[in-house]
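# just coords:
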């Protein structure tokens, strides 16, 4: 893949800079979700500063974890449908091992 190709920055191999190619809609959705999570984390910090009852803080942490898991699932889905498929089509089967390592990390 040369740098003059229109999709050269998308799912490039390890020999070049790897980048995603999310649609603007997907990127906006991910950023909105992450901004909301960031606000939730700041909220939990405030709860701790105010000595809020532990169970209430733990429930907020569970909500944050769930939101992070949702972002991870969305990213994983897009990654598999785009980057992974492209690399397999290019004959790069190493992407499967890379994906398995990532899935293991997500499942911890």
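Right, received. Where do you want to start? Owing to the predicted nature of the structure, the values given are computational and were not obtained by experimental measurement.

# Could you use CA atoms for every contact and neighbour count after this?
Noted.

# residues in contact with residue 40?
Applying Cα atoms under 8 Å, 6 or more residues apart in numbering, we find residue 40 in contact with 60, 64.

# tell me which element it is part of?
Secondary structure from DSSP states H and E places residue 40 in helix 24-49.

# What residues sit buried inside that helix?
30, 33, 37, 40, 44, 47 (16 or more other Cα atoms under 10 Å).

# Over to stretch 74-90?
75, 76, 78, 79, 82, 83, 84, 85, 86, 87.

# which other residues reach that stretch?
If you take Cα under 8 Å, 6+ apart as the criterion, stretch 74-90 is touched by 10, 11, 20, 22, 93, 95, 96, 99.

# Equivalent analysis for stretch 96-108, please.
Contacts of stretch 96-108 (Cα under 8 Å, 6+ apart): 72, 84.

# Need the buried residues of stretch 74-90 in a markdown table (columns: secondary structure).
Formatted as a markdown table, the buried residues of stretch 74-90 follow (DSSP: H, G, I helix; E, B strand; the rest coil):
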| residue | secondary structure |
| --- | --- |
| 75 | helix |
| 76 | helix |
| 78 | helix |
| 79 | helix |
| 82 | helix |
| 83 | helix |
| 84 | helix |
| 85 | helix |
| 86 | helix |
| 87 | helix |
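
# let's bring in a second one:
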């Protein structure tokens, strides 16, 4: 089972909220709103996505990586590399 299994509904709620914010951005552009107001909303959406990503990463480390390291072997190294790569992508974004 994926690490987010127990928090699945919370994650889906967060993603729906982010989706609503993104649709709001589309409406703002369509309604020709002030650029700075749109940029402020872009910042809010970006922050929400980053927060979601960090939450998901935390769960991945606590469940998938922790379990793999308890079991040891090549799977442990693979999970650690996956997590490290994911952290690198988040830092660069």
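Nice, thanks for sending it over. Keep in mind that this is a model prediction, so the values were computed, not measured.

# Contact partners for the most centrally placed residue in the second structure?
Nearest residue to the geometric centre of the second structure (Cα atoms, centre = their mean): residue 53, 1.9 Å. By Cα under 8 Å, 6+ apart, residue 53 of the second structure lies in contact with residue 90.

# Try it again at 10 Å.
Residue 53 of the second structure makes contact with 47, 59, 86, 87, 90, according to Cα atoms under 10 Å, 6 or more residues apart in numbering.

# Scan those residues and report the most crowded one.
Neighbour counts for the contacts of residue 53 of the second structure (other Cα atoms under 10 Å) peak at residue 59, which has 18 neighbours.

# so what corresponds to that residue in the first structure?
The alignment partner of residue 59 of the second structure in the first structure, by TM-score structural alignment, is residue 78.

# what do you get for residue 70 of the second structure?
So residue 70 of the second structure corresponds to residue 89, using TM-score structural alignment.

# That match and residue 95 of the first structure: what is the separation?
From residue 89 of the first structure across to residue 95 of the first structure, the span is 11 Å (Cα to Cα, to the nearest Å).

# Residue 56 of the first structure now?
For residue 56 of the first structure, the distance to residue 95 of the first structure equals 41 Å [Cα to Cα].

# Between the two, point out the one with more neighbours.
residue 95 (18 against 12).

# what about that one, helix or strand, and which?
Assigned by DSSP H and E, residue 95 of the first structure falls within helix 94-106.

# after superposition, how close is the strand or helix carrying residue 71 of the first structure to the second structure?
Here residue 71 of the first structure sits within helix 54-79, counting by DSSP H and E. Compared with the second structure after fitting, helix 54-79 of the first structure has a mean deviation of 0.4 Å; criterion: mean Cα distance after the TM-score superposition for the first structure.

# Not counting residues beside it along the chain, what's closest to the residue mapped onto residue 11 of the second structure from the first structure?
Matched across to the first structure, residue 11 of the second structure falls on residue 30, judged by TM-score structural alignment. Spatial nearest neighbour of residue 30 of the first structure, chain neighbours left out: residue 71 (6.7 Å); criterion: Cα to Cα, 6 or more residues apart in numbering.

# Many thanks, I have nothing further to ask.
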